[in-house]
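> I would like to see how this sequence folds:
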Amino acid sequence: MHGTMAVVWPNKNGSNRAMYSAEYGLGVIVDQNRYLHSNNIVVVPEAIGSLVKLQFLDLSDNALEIVCPEIGRLRSLRHLRLANNQLKYLPAEVGDLRELQTLDISTNRLITLPERLHMCLSLQYLTADRNHLWYVPRHLCQLPSLNELSMAGNRLAFLPLDLGRSRELQYVYVDNNIHLKGLPSFLYNKVIGCSGFEFSYSNLTTKKPLGIAALSVGTLSPL
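Just a heads-up that it's a prediction; the model follows:
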């Protein structure tokens, strides 16, 4: 005999909102997308690990401080949005999301990224803007499918040499990192993007018009 399991989240108005329904024992979810943004959610419960067929999860614009390790059980997950929360770290189990294609962790309080992130073999787009990151982990250069890396508005002081050797990586966004004084020559074959109005280079800050979306590194003097 099978039952139905439901996990509920508190809404802003104090009422409860069902997160998902699953057939007990089988973990069959009702649909493959969950939009749970803007709900003042503080904790992702361990029960989320039951959503084994989930492909899209949006938990942005909440008050998350912790993401439980059980999120690594979502082996079908392709898109994960955790932007605009209060996260200081991500669990290592994020690296178990082998089908993950996009990860948005912008506007949090992250000071580092999990080492096992390089095991997300399908990851194509990583957005980590506006955190407290001091460096780009070398293991990110091992991501075989990564096409776009955005780490604007952090505290980066240097970029790893291996970043220029990544074949799939085509777009790098590192503007508004006040400790990053220049762009190294090994990024000559990449497109350096500008995500905002200001781009700091060699102690100079220049204003860029809205129409400029990207700059070729070949137009800049390398270090």
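> alpha carbons only for contacts and neighbour counts from here, please
Fine.
> quick one: buried residues of the helix or strand containing Trp9?
For Trp9, the host element (DSSP states H and E) is strand 4-10. By 16 or more other C-alpha atoms under 10 Å, the buried positions in strand 4-10 come out as Trp9.
> For the closest residue to Val94 other than its chain neighbours, give me its contacts.
Spatially, and ignoring its direct neighbours in sequence, Val94 is nearest to Gly72 (5.2 Å; C-alpha to C-alpha, 6 or more residues apart in numbering). Contact partners of Gly72, counting by C-alpha atoms under 8 Å, 6 or more residues apart in numbering, are 49, 93-97.
> Now render those as a markdown table, adding secondary structure and neighbour count.
Formatted as a markdown table, the contacts of Gly72 follow (DSSP: H, G, I helix; E, B strand; the rest coil; neighbours: other C-alpha atoms under 10 Å):
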| residue | secondary structure | neighbour count |
| --- | --- | --- |
| Gly49 | helix | 18 |
| Glu93 | helix | 19 |
| Val94 | helix | 25 |
| Gly95 | helix | 19 |
| Asp96 | helix | 20 |
| Leu97 | coil | 24 |
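> To compare with the earlier structure, here is another sequence to fold:
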Amino acid sequence: MAERLLVRALKGGESTKIITLSGKKISKMPSTLGKLTGLKTLNLQNNQISNMCPEIIFLTQLSLLNLGNNLLKEVPEEMKYLTSLKWLHLFGNQICSFASGTCDGLQNLILLNLNNNQLTRLPEEIGRLKSLMYLSLSYNKLTIIPIELCSLTDLSELNLNYNQLVCLPEEIRFLKKLRQLFLVSNNIEVLPEGICDLKQLRILDIAGNVIQIFPQGFQDLKLTEFYCEGNPLFLKLPVIAKQPKDIWTLREITARFIISKLEVEDPFLVQAIESYPEIKDKISQAKSCAICGNPFLSEWLECVQFVPPSKTWKTSKNLDLVPLRVLLCSHQCFDQRSPDLFGIVNE
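Model prediction:
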């Protein structure tokens, strides 16, 4: 049956635009496909293909390739020659790696579906897919996300459900066009502060992780849907404890003094700090106290503040309050806190 379809297509020559050979028990990609140089769509899903034929590199007008549910073990190198490709489906294979140079020619790729594979890592080269808008990697074995993925500034939807992620890179803040982020059933403990910079984010699903608290500013996201069931979120369980006096290291005292002087643009310090890039970098990591607004470097009190979710959010059931991570510079500020802010202690 597959052979008859190909013969018919070959008679059509360059006028043939679509070939569908889904579920034909094909184990070897037909080399005659390379003669269909005008092909736009090639559907080979639900077969037993383990390798791509070299002749596919001649399909330079191909815009959609579906190799879902086959036996591929890597994203083939031949992909880099398919320079017109916009939609690439590789779900349901046995892919555990990318061949070298695969991403080089895929500058027009809009959608990449790698669901249900065996990926444990993504190559740094993933950042070369500059046109990518939809990336789906659910049901793999990913433990980390490379920083380079965060350079995909056109990305609108990112699906990382059912992996083994423990964290997300802070650089996620660069995904300014991201509208949907799915992180269901991973091992994520903390969301990066950078997620609060995603002003276009509308759907966030973090169900089934181990998140207890959210970064400050999280409540200002313009979400329409937010799901977090199955996370051990902090509850309002106040503990009364005697507050110790603030004892800071000399390093912390010096850092706070320098930072305060830099904030008022002390000319001597501004000029001097330029000669010490390591100190300048360290000071750039300073935070501000949520009560007094004063800066601090490494000595602080970690607290949790409970705020109601936005009325515009469609949320998980029984989510009445969202726990936010708040940092205070001293016990003196802690004594001046509002009633909805609690200190975090280790039992």
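> Report the TM-score for the pair.
Once superposed, the chains reach a TM-score of 0.78 (TM-score structural alignment, normalised by the length of structure 1), with 204 aligned residues with a C-alpha RMSD of 3.2 Å.
> what does the residue nearest to Val94 of structure 1 align to in structure 2?
Superposed on structure 2 with TM-score structural alignment, Gly72 of structure 1 falls opposite Lys80.
> On the three-state scheme, its match is what?
Classification of Lys80 of structure 2 by DSSP: H, G, I helix; E, B strand; the rest coil places it in helix.
> The residue lying closest to Leu21 of structure 2 once chain neighbours are set aside: neighbouring residues, count only.
Counting by C-alpha to C-alpha, 6+ apart, Leu21 of structure 2 lies nearest to Leu44, which is 5.1 Å off, once chain neighbours are set aside. Counted with other C-alpha atoms under 10 Å, the neighbours of Leu44 of structure 2 add up to 24.
> Show me the strands in the stretch 151-300 of structure 2, by range?
In the stretch 151-300 of structure 2, strands defined by DSSP state E, counting those that start in this stretch lie at 157-159, 180-182, 203-205, 225-227, 287-288, 295-296, listed in chain order.
> Highest mean neighbour count out of those strands?
strand 295-296 (a mean of 22; mean count of other C-alpha atoms under 10 Å).
> And that one, what does it pack against?
helix 250-263, strand 287-288 (3 or more C-alpha pairs under 8 Å, 6 or more residues apart in numbering; DSSP states H and E).
> between these, which one is nearest to Ile172 of structure 2?
Proximity to Ile172 of structure 2, assessed across these by C-alpha to C-alpha, is greatest for strand 287-288 (19.5 Å).
> Identify the residue range in structure 1 corresponding to the closest one.
So strand 287-288 of structure 2 is aligned with nothing, judged by TM-score structural alignment.
> what's the burial count for Leu64 of structure 2?
Neighbour tally, Leu64 of structure 2, other C-alpha under 10 Å: 20.
> What's the match for it in structure 1?
By TM-score structural alignment, Leu64 of structure 2 lines up with Phe56.
> surely that match meets Arg75?
No: if you go by C-alpha atoms under 8 Å, Phe56 of structure 1 and Arg75 don't touch, sitting 11.4 Å apart.
> distance of the residue nearest to Leu21 of structure 2 from Glu148 of structure 2?
Separation of Leu44 of structure 2 from Glu148 of structure 2 (C-alpha to C-alpha, to the nearest Å): 30 Å.
> Now do the strands in the stretch 1-150 of structure 2.
Counting by DSSP E, counting those that start in this stretch, the stretch 1-150 of structure 2 has strands at residues 18-20, 41-43, 64-66, 74-75, 87-89, 97-98, 111-113, 134-136.
> would JSON lines of the ones you listed with distance to Ile273 of structure 2 be doable?
JSON lines is the format used below for the strands of the stretch 1-150 of structure 2 (distance: least, C-alpha to C-alpha, whole Å):
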{"stretch": "strand 18-20", "distance to Ile273 of structure 2": "64"}
{"stretch": "strand 41-43", "distance to Ile273 of structure 2": "59"}
{"stretch": "strand 64-66", "distance to Ile273 of structure 2": "54"}
{"stretch": "strand 74-75", "distance to Ile273 of structure 2": "48"}
{"stretch": "strand 87-89", "distance to Ile273 of structure 2": "50"}
{"stretch": "strand 97-98", "distance to Ile273 of structure 2": "44"}
{"stretch": "strand 111-113", "distance to Ile273 of structure 2": "46"}
{"stretch": "strand 134-136", "distance to Ile273 of structure 2": "43"}
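> Trace Leu204 of structure 2 over to structure 1, please.
Checking TM-score structural alignment: Leu204 of structure 2 goes with Gly193.
> Next up, the contacts around the residue nearest to its match when sequence neighbours are not counted.
Computed as C-alpha to C-alpha, 6+ apart, the closest residue to Gly193 of structure 1 that is not its neighbour in sequence is Ala214, at 4.1 Å. Residues in contact with Ala214 of structure 1 (C-alpha under 8 Å, 6+ apart) are 191-194.
> quick one, what contacts the equivalent of Glu46 of structure 1 over in structure 2?
Counting by TM-score structural alignment, Glu46 of structure 1 corresponds to Pro54 in structure 2. Residues near Pro54 of structure 2 by C-alpha under 8 Å, 6+ apart: 31, 78.
> Equivalent analysis for Val8 of structure 1, please.
Here Val8 of structure 1 is in contact with 16-20 (criterion: C-alpha under 8 Å, 6+ apart).
> How much space separates it from Val43 of structure 1?
From Val8 of structure 1 to Val43 of structure 1 the distance is 12 Å (C-alpha to C-alpha).
> Also Trp134 of structure 1?
As for Trp134 of structure 1, its distance to Val43 of structure 1 is 26 Å (criterion: C-alpha to C-alpha).
> thinking Pro192 of structure 2 is in contact with Leu198, fair?
No: the pair Pro192 of structure 2 / Leu198 is not scored as a contact, 11.3 Å apart, by C-alpha under 8 Å.
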